[in-house]
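**Q** Here is the input, now give the coordinates:
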Amino acid sequence: MNMTPLKTLPVFESVARLNSFSLAAIELNVSQSAVSHQIRTLENYLGESLFHRQGRNLELTKEGRQYLDAISSSLLQITEATNRLKGQPTTHIRLAVYSSFAVYWLIPRLPDLKRLHPNLELSIEMSHGSPELSDRTADFFITVEKDKRGFSFESLYEEELFPVCSHQYYEIIKNRLNTATEEELFEKLYREPSLLSQFSLITAYSIYDRHTEDWRRWFAQLKIPIPASVQFHRFSHLMLAYEAAKHSLGIALVNDYMMNEKDNVLVRLPCSGFKTGDYFYLVHKESRKNEIAIKHLRSWLKEEAKTLPKF
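**A** A predicted model of the protein is given here:
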């Protein structure tokens, strides 16, 4: 029986995850030449090149990526089984999550996770786009991606945007619309939300991969086009739009999960929000669903999601 050279597999996984022969050598406590030798042995056995090497740049080939996806779960299961037998369950877990969700919703809640599971070691990988669903990226994901074979998906949150501004800008709106009281302003905007077009609007590129699309859809639900006279302040990311609104640059459309009632730095205007059509999912490898760290994190996130603001 022609057995796979098993010693090469942890080396391959380390090089692929770290994207570096030298970093893998440090992690494995061996020489870089030993790492190179193991990779050559595996490539010769498979009859395939696993990496593209161009100077200092290292990248998995298509075959290398497929092979890594296929063996990662097995390597993790071996490690998990070994740790369980030794009485040392794995407590470290890598979570890939969108940057705005991490900063405004997840991180403020982490002290509670630490209190409930003091031995859980969480590494957070922030992403501006949807992360690749792979063990080499993370162990657990919060993403709008919803379909990949071998992964488990649980709905966490349906995205909705609504208009907000700072307290200072709120006073500007109130004065310009000639409303003396908060009740008058709320009634006026509730009856005629298109009045927002008279003010500076803050738009984020990251949601729809283009500027002003967020506001175009907001106005579309009112069945009116964006007035040509609107002044826009353009930002690449929703986090920047949030900060711009906080500093009184205008009115922004933000997610409800970004609103922290304790901080009270932004005011939600009395206008309807709109659903973007995206759903956030809790995602992990189906084969890893019984791992202690994954079970604890999944359970905690589902409970915390029940506390998302309801406006």
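
**Q** Please make it C-alpha for all contacts and neighbour counts, starting now.
**A** OK.

**Q** My reading is that Leu156 lies in a strand. Confirm?
**A** Yes. Counting by DSSP: H, G, I helix; E, B strand; the rest coil, Leu156 is located in a strand.

**Q** Verify the contact between it and Asp278 for me.
**A** No. Leu156 lies out of contact with Asp278 (C-alpha atoms under 8 Å); the separation is 11.0 Å.

**Q** Would you mind telling me which of the two has the busier surroundings?
**A** Legend: neighbour count by other C-alpha atoms under 10 Å for Leu156 and Asp278, higher for Leu156 (20 against 15).

**Q** Please enumerate the strands of the stretch 201-311 of the chain.
**A** Taking DSSP state E, counting those that start in this stretch to define them, one finds strands in the stretch 201-311 of the chain at 201-204, 232-235, 251-255, 266-268, 274-285.

**Q** And these: which comes nearest Lys86?
**A** The closest of these to Lys86 is strand 274-285. By C-alpha to C-alpha, the value is 23.8 Å.

**Q** Show me what the closest one is packed up against.
**A** On a contact count with 3 or more C-alpha pairs under 8 Å, 6 or more residues apart in numbering; DSSP states H and E, strand 274-285 meets strand 140-143, strand 151-166.

**Q** wouldn't Arg136 be in contact with Val15 here?
**A** No. Using C-alpha under 8 Å, Arg136 is not in contact with Val15, being 10.3 Å away.

**Q** quick one: Leu122 is in a strand?
**A** Yes. Looking at Leu122 with three-state DSSP, it is inside a strand.

**Q** mind listing what it touches?
**A** Neighbouring residues of Leu122 by C-alpha atoms under 8 Å, 6 or more residues apart in numbering: 92-95.

**Q** Repeat that for Leu201.
**A** By C-alpha under 8 Å, 6+ apart, Leu201 lies in contact with 230-233, 250-252.

**Q** Also Ile173?
**A** With C-alpha under 8 Å, 6+ apart, Ile173 has these contacts: Phe199.

**Q** now His167
**A** Contact analysis of His167 by C-alpha under 8 Å, 6+ apart lists 265-267.

**Q** again, 10 Å this time
**A** 173, 245-248, 264-268 (C-alpha atoms under 10 Å, 6 or more residues apart in numbering).

**Q** I have a second one here; can you model it like the first so I can compare?
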Amino acid sequence: MRARLAQVTFPGSAALRAFECAGRLASFQRAALELKVTESAISHQIRKLERDLGIELFVRGHRQIKLTPAGRAYLQIVQQAHRDILRATLSLEGSATTQLRLSVLPALAQYWLIPHLGALQERLPGTSLSVFVSSDLVDLDRDEIDIAIRYGTGTWPRCRVQHLMDEWVFPVAAPELARRARKAGWLEEIPRLQNLQHPEEWAPWIDKFGGGEVIRLESSPLILEAACQGLGVAIGRRPFVDRLLAEDRLRKLPGDEKPSGKGYFILSPAGRAGDTPTIQAGIAALLELAASQPTNKNPVPKGTGFSQLNRPRGRRNAP
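**A** This next block holds a predicted model:
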């Protein structure tokens, strides 16, 4: 093996970038979309890398790929090397501290970013992070924002868009209501909390929860707080609901989780403006943080759901 590697030139950046992206996303197709190349180009780069290394990095199925044990180990090394290179590049900029301005939706900031802010800062040493909370459509240049996280199906003009994590939904209730919900027929009488920003959210469960009183509230934070107070059954939306489930303030009711068809996306400046080491380090840190969460399941199917990212300027687009 040593003799083999001694004859191998250092893997090219294109091959390593293709491997890291495909390994992180578990998809050649999504890697091609993120890197703006063809799927065959991704496959070619990874095949070449496998030939150079003399090992298989992926198990290829009919419609899916899976990292081999060697591939998983190599991915961790490549990602760490990527972080080290970014940090080394930052150190050459002549400043011990760099600024990263992040715009996040209010509910996402409250229920996901703030509980994980320490972990995010650990991934960005030497970076001063400023977090701005807004539900408005973002203009990265006008608003002087480096990175924004927005909600929808991934359609956003004049900027780079990278998938961060998907949204999964299921009914939840406070512990006492969840215990009572086990009684046959009682579910039809329980008050239902309706999020006015997601009027269609109860459709998959309307047969079970369609008979009770409906309490309509404007946003996810209000819905979750009302559910925690035992005022009714709500639709829990991952990742918002995860901390409340872990703290046993809410419990998941029987039934499968369902993808909403929407998710959260990282928006960054198009062109060279988005290629700065600080922005790239911030994106890498956010992707790594989301990938470490058990809620980052299957990707949002392209073209499904109702995009909230292309509304006229001034409208709100947060859950």
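
**Q** Scan the contacts of Leu201 of structure 1 and report the most crowded one.
**A** Counting by other C-alpha under 10 Å, Ile251 has the largest number of neighbours within the contacts of Leu201 of structure 1, with 32 neighbours.

**Q** Would you mind finding the match for that residue in structure 2?
**A** Using TM-score structural alignment, the equivalent of Ile251 of structure 1 in structure 2 is Val233.

**Q** And the helices in structure 1?
**A** Counting by DSSP state H, the segments of structure 1 that form helices are 8-18, 21-28, 32-46, 62-85, 99-101, 110-116, 167-176, 182-191, 213-221, 238-246, 292-305.

**Q** Quick check: closest non-adjacent residue to Cys228 of structure 2.
**A** Excluding the flanking residues, the one nearest Cys228 of structure 2 by C-alpha to C-alpha, 6 or more residues apart in numbering is Ala174, at 5.2 Å.

**Q** Provide a list of residues in contact with the one you found.
**A** Listed by C-alpha under 10 Å, 6+ apart, the contact partners of Ala174 of structure 2 are 224, 226-234, 244-245, 248-253.

**Q** Buried ones from these, can you make that a PyMOL selection?
**A** To isolate the buried members of those in PyMOL, using 16 or more other C-alpha atoms under 10 Å:
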select buried, resi 224+226+227+228+230+231+232+233+234+244+245+249+250+251+252+253
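
**Q** one step back: out of the contacts of Leu122 of structure 1, which are buried?
**A** Buried by 16+ other C-alpha under 10 Å: 93-95, out of the contacts of Leu122 of structure 1.

**Q** What about those, which are in strands?
**A** Here DSSP state E is the test, and the buried ones among the contacts of Leu122 of structure 1 give 93-95 as lying in strands.

**Q** Now render those residues as a markdown table, adding distance to Phe311 of structure 1.
**A** Output for those, formatted as a markdown table (distance: C-alpha to C-alpha, whole Å):
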| residue | distance to Phe311 of structure 1 |
| --- | --- |
| Ile93 | 33 |
| Arg94 | 32 |
| Leu95 | 28 |
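
**Q** Cross-check the contact I'm expecting between the match of Ile251 of structure 1 and Gly210.
**A** No. Val233 of structure 2 lies out of contact with Gly210 (C-alpha atoms under 10 Å); the separation is 11.2 Å.

**Q** joint contacts of these two?
**A** Counting by C-alpha under 10 Å, 6+ apart, the residues touching both Val233 of structure 2 and Gly210 are 187, 190-192.

**Q** ok, now which ones touch the match of Ile251 of structure 1?
**A** Shown in contact with Val233 of structure 2 (C-alpha under 10 Å, 6+ apart): 171-174, 177-178, 181, 187, 190-194, 209, 214-215, 223-224, 226-227, 250, 252-253.

**Q** That one and Pro199 of structure 2: what is the separation?
**A** Between Val233 of structure 2 and Pro199 of structure 2 the computed distance is 15 Å (C-alpha to C-alpha, to the nearest Å).

**Q** do the same with Pro69 of structure 2
**A** Remark: distance between Pro69 of structure 2 and Pro199 of structure 2 (C-alpha to C-alpha) = 44 Å.

**Q** More neighbours: those two, which one.
**A** Neighbour count, other C-alpha under 10 Å: between Pro69 of structure 2 and Pro199, Pro69 has more, with 13 against 10.

**Q** sorry, back to before: tell me which of the helices and strands packed on strand 274-285 of structure 1 is the most buried.
**A** strand 140-143 (a mean of 25; mean count of other C-alpha atoms under 10 Å).

**Q** Give me the contacts around that one.
**A** By C-alpha under 10 Å, 6+ apart, strand 140-143 of structure 1 touches 93-98, 101-102, 124-125, 127, 129-134, 153-157, 278-285, 288, 293-294, 297-298, 301.

**Q** Quick one: buried ones out of these?
**A** Among the contacts of strand 140-143 of structure 1, those classed as buried by 16+ other C-alpha under 10 Å are 93-98, 101-102, 124-125, 131, 133-134, 153, 156-157, 279-285, 288, 293-294, 297-298, 301.

**Q** any idea what Arg298 of structure 1 aligns with in structure 2?
**A** Matched across to structure 2, Arg298 of structure 1 falls on Ile283, judged by TM-score structural alignment.

**Q** I should have written Ala25 of structure 1 there, sorry.
**A** In structure 2, nothing lines up with Ala25 of structure 1, judged by TM-score structural alignment.

**Q** Test my guess that Ala25 of structure 1 contacts Gln38.
**A** No. The pair Ala25 of structure 1 and Gln38 does not pass the contact test of C-alpha under 10 Å, sitting 11.1 Å apart.

**Q** Common neighbours of the two, please.
**A** The contact lists of Ala25 of structure 1 and Gln38 share Val11, where a contact means C-alpha under 10 Å, 6+ apart.

**Q** returning to what we had before: which one of Arg136 and Val15 of structure 1 has more residues nearby?
**A** Higher neighbour count among Arg136 of structure 1 and Val15: Val15, with 25 against 17, using other C-alpha under 10 Å.
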